[in-house]
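Undergrad: Quick one: sequence plus predicted model below, questions after.
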Amino acid sequence: MLASKYRLKDSSDFDEVHKKGKLYSGELASLVVYKRGDTDPSRFGFVVSSKISSLATIRNNKKRILSETVRQLVTKIPTGYDCVFLGKRKIATSYANAIMKETRDLLVKSKLLK
């Protein structure tokens, strides 16, 4: 599980990232990145809406996969960013390996990971 200090919690934080962040799109998910301008650890949020699947178990599973991938990479990501991963429809039928690869690719695309 991703540690609490690395997670976005308040809806106001999610809103700020959506309004001021830069969007990077992939096949299974999108990533919105907002540079806060401080030296606190980067924080991450995960959104898989009910449009993706009406079953909460599927949505939660996909969010857990995204979160686990970020947890493994969080030490390599620079500080001062807020990021939100947005699941797309295809994520509901995708395997964990594909989701993990997509997550890494989006972080590289956004230049948060080398």
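TA: That came in fine, so what should we check first? The shown structure was predicted, so the numbers you read here are calculated from the model rather than taken from an experiment.
Undergrad: all contacts plus neighbour counts: C-alpha atoms, from now on.
TA: Will do.
Undergrad: Which is the succeeding secondary structure element to the longest helix along the chain?
TA: In the chain, taking DSSP state H as the definition, the longest helix is helix 56-73. Going down the chain from helix 56-73, the next helix or strand is strand 81-87, by DSSP states H and E.
Undergrad: this is the other structure I want to compare:
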Amino acid sequence: MRKVVTLKKNYEFAKVFNKGLFYVGRHIVVYALPNRQSFNRIGISVSKKAGKAVTRNKKKRLIREGYRQLENYILKGYDIIIAARGEDTVSKYSELVKEFKYLLKKLRIFDQEKYNCLKEL
């Protein structure tokens, strides 16, 4: 299992929030900004409006797993932030992955051809 490179510093998040493109979904918001590197960096943001610590951590785990499932189909060289929308209920994993894939397509960083080729096998 590969280690995922994460955004950790506040200025890294601020740069992506301020200069990156974003699309809003029902459960998540995805921000993306090219980073001139050969790998992606990911940041996950869940505000306190999303609920108590247990709920926020569950949302983070679901988002992290959704990213891991689609990681091979995302174009390389982007800083990606996935922010959970402020609601107390935790969405289903399948809905979250479907929405994440849709938002990545809207940002034009999802490799649909690679996804279709491996799905047919």
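TA: Perfect, thanks for sending it. None of these values were measured; they are calculated from a predicted model.
Undergrad: What span of structure 2 is the longest helix of structure 1 aligned with?
TA: Following TM-score structural alignment, the aligned partner range for helix 56-73 of structure 1 in structure 2 is 53-70.
Undergrad: Report the central residue of structure 1.
TA: Nearest residue to the geometric centre of structure 1 (Cα atoms, centre = their mean): F85, 2.8 Å.
Undergrad: Tell me how far the residue mapped onto that residue from structure 2 lies from G25 of structure 2.
TA: When structure 2 is aligned by TM-score structural alignment, F85 of structure 1 is paired with I82. Distance, I82 of structure 2 to G25 of structure 2, by Cα to Cα, to the nearest Å: 11 Å.
Undergrad: What of F39 of structure 2?
TA: In terms of Cα to Cα, F39 of structure 2 sits 25 Å off from G25 of structure 2.
Undergrad: about what we covered before: am I right that the match of F85 of structure 1 is in contact with G43?
TA: Yes - the criterion here is Cα atoms under 8 Å, and I82 of structure 2 meets it with G43 at 6.3 Å.
Undergrad: burial measure for I91 of structure 1, as a count.
TA: Here the number of neighbours of I91 of structure 1 (other Cα atoms under 10 Å) works out to 22.
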